[in-house]
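Engineer: have a look at this prediction, sequence included:
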Amino acid sequence: MLIRRFLLGAMFAALIAPAATAQEMPVYFEADGAALAGYDPVSYFKGDAPVQGQPKYAVVWKGAEWHFASAENQEAFERDPRAFAPQFGGYCAYAMAKGILVSTDPLAWQVVDGRLYLTHSPEIEQMWREATAEYIRMAEAHWPVVLYEQ
């Protein structure tokens, strides 16, 4: 188990997201500009799994394009985007707890106290879930300082 964690940690460190300034990239998004790889941010709060959004229901917010599965979800996001957007700009919450920026897998997630947290992978998500409250506290202490240091 210790060796597995070491190897995951080493892999994780190698996957640090490209450097960015807060002005350039306050939200993590894919090369095509889609936040959450096109998944509907509102859907994370409505069911057991996120739903892929459609480009016809899209909003540009914080430099990224957010896709929605329906006009209803798009309207909900437009009314209050911070209620649905992932914490830490959509960067990996576990990595933010360690003070680094790392990409995320939109299928490795958790909603805690009405907030969406993403992690880099299902394996990292498992480690995140072992001490979620502590990792949230640590990540909040690093955010947005880590973003500005890039």
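Structural biologist: Nice, thanks for sending it over. These numbers come from a predicted model, not from an experiment.
Engineer: C-alpha only now, for contacts and for neighbours.
Structural biologist: Fine.
Engineer: which stretches in this structure count as strands?
Structural biologist: Along the chain, counting by DSSP state E, strands occupy 54-61, 64-68, 105-112, 115-119.
Engineer: to residue 84, which of these lies closest?
Structural biologist: Nearest to residue 84, of all these, is strand 115-119, at 7.0 Å by Cα to Cα.
Engineer: and the spatially most central residue of the chain, how far from residue 5?
Structural biologist: When Cα atoms, centre = their mean is applied to the chain, the residue found nearest the centroid is residue 90 (2.6 Å). To residue 5, residue 90 is 23 Å away according to Cα to Cα, to the nearest Å.
Engineer: may I see the buried residues of the lengthiest helix in the chain?
Structural biologist: Scanning the chain for the helix with the most residues, using DSSP state H, yields helix 2-14. Buried residues in helix 2-14, counting neighbours by 16 or more other Cα atoms under 10 Å, are found at residue 12.
Engineer: in addition, the following structure is provided for comparison:
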Amino acid sequence: MKALMGLLLLFVSGTVLAGDAIYTGFFSNKALDGYDTVAYFTEGKPVKGDSAYITEYKGADWYFSSKQNRELFVKNPDKYTPQYGGFCAWAVAAKNDRAPGDPLQWTIVKDSDNTPKLYLNYDKKIKQRWEQDISGFITMGDKNWPALLVN
């Protein structure tokens, strides 16, 4: 029975992930597992959001550590939304697939316009792979991501 439930969960989970623009996990609607996406840019570290400061964007609930951070996000959500919707950047690039992004395994990279972008990775080991060729993985990820949005 456990094996059957595991297979069912795997099938349903893959179906739920297909086409989602923002990674929220299987049993939650929280983007970045409730971490404040603006804080990565303003404080240079992950900061847990507070349930008093929430907004909805692209079907996900975004939590913030302050009213000011929530207002910054609402004014320009694309500036603060993690690339590839918070899915693992390495998986999107190297495997042309989706995997959960861990808000504690993150990198901010400036693009060609000197605009900082937030990328998440699955875990510490995958982040180390990502760090071996960040610019190459971003090039591949940017190419792969649009098709992953519709599949």
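Structural biologist: Sure, I can see it. Just so we're clear, the structure is a prediction, and the values are computed from it rather than from any experiment.
Engineer: thinking again about what came up before, need the strands of structure 1 in JSON lines with distance to residue 84 of structure 1 and mean neighbour count, can you?
Structural biologist: Shown next, in JSON lines, are these (distance: least, Cα to Cα, whole Å; neighbours: other Cα atoms under 10 Å):
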{"stretch": "strand 54-61", "distance to residue 84 of structure 1": "12", "mean neighbour count": "16"}
{"stretch": "strand 64-68", "distance to residue 84 of structure 1": "11", "mean neighbour count": "24"}
{"stretch": "strand 105-112", "distance to residue 84 of structure 1": "10", "mean neighbour count": "19"}
{"stretch": "strand 115-119", "distance to residue 84 of structure 1": "7", "mean neighbour count": "23"}
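Engineer: closest one to residue 42 of structure 1 among those strands?
Structural biologist: strand 64-68 (7.5 Å).
Engineer: give the equivalent position in structure 2 for residue 65 of structure 1.
Structural biologist: Using TM-score structural alignment as the criterion, residue 65 of structure 1 maps onto residue 61 of structure 2.
Engineer: neighbours around residue 149 of structure 1, how many?
Structural biologist: If you count neighbours by other Cα atoms under 10 Å, residue 149 of structure 1 ends up with 11.
Engineer: could you do residue 2 of structure 2 as well?
Structural biologist: The burial count for residue 2 of structure 2: 7, using other Cα under 10 Å.
Engineer: same question for the one 3 residues further on.
Structural biologist: A count of neighbours around residue 5 of structure 2, defined by other Cα under 10 Å, yields 10.
Engineer: that one - that's part of a helix, no?
Structural biologist: Yes: counting by DSSP: H, G, I helix; E, B strand; the rest coil, residue 5 of structure 2 falls inside a helix.
Engineer: leaving out the residues flanking it, which one is nearest to the alignment partner in structure 1 of residue 40 of structure 2?
Structural biologist: Taking TM-score structural alignment, the alignment pairs residue 40 of structure 2 with residue 44 from structure 1. Nearest in space to residue 44 of structure 1, with sequence neighbours left out and distances taken as Cα to Cα, 6 or more residues apart in numbering, is residue 50 at 4.8 Å.
Engineer: wait, isn't that neighbour in contact with residue 43?
Structural biologist: Yes: Residue 50 of structure 1 is in contact with residue 43 according to Cα atoms under 8 Å; the separation is 5.1 Å.
Engineer: run the chain-centre distance for stretch 65-83 of structure 1.
Structural biologist: 16 Å (Cα atoms, centre = their mean, to the nearest Å).
Engineer: and that stretch, end to end?
Structural biologist: First residue to last in stretch 65-83 of structure 1 (Cα to Cα) measures 16 Å.
Engineer: give me the contact list for it.
Structural biologist: Applying Cα atoms under 8 Å, 6 or more residues apart in numbering, the external contacts of stretch 65-83 of structure 1 come out as 33-36, 38-43, 51-60, 84, 114-115.
Engineer: try stretch 82-90 of structure 2
Structural biologist: So stretch 82-90 of structure 2 is in contact with 21-23, 31-32, 37, 92, 98-102, 117-122, 126-127, 129-130, 137-138, 141, 145, going by Cα under 8 Å, 6+ apart.
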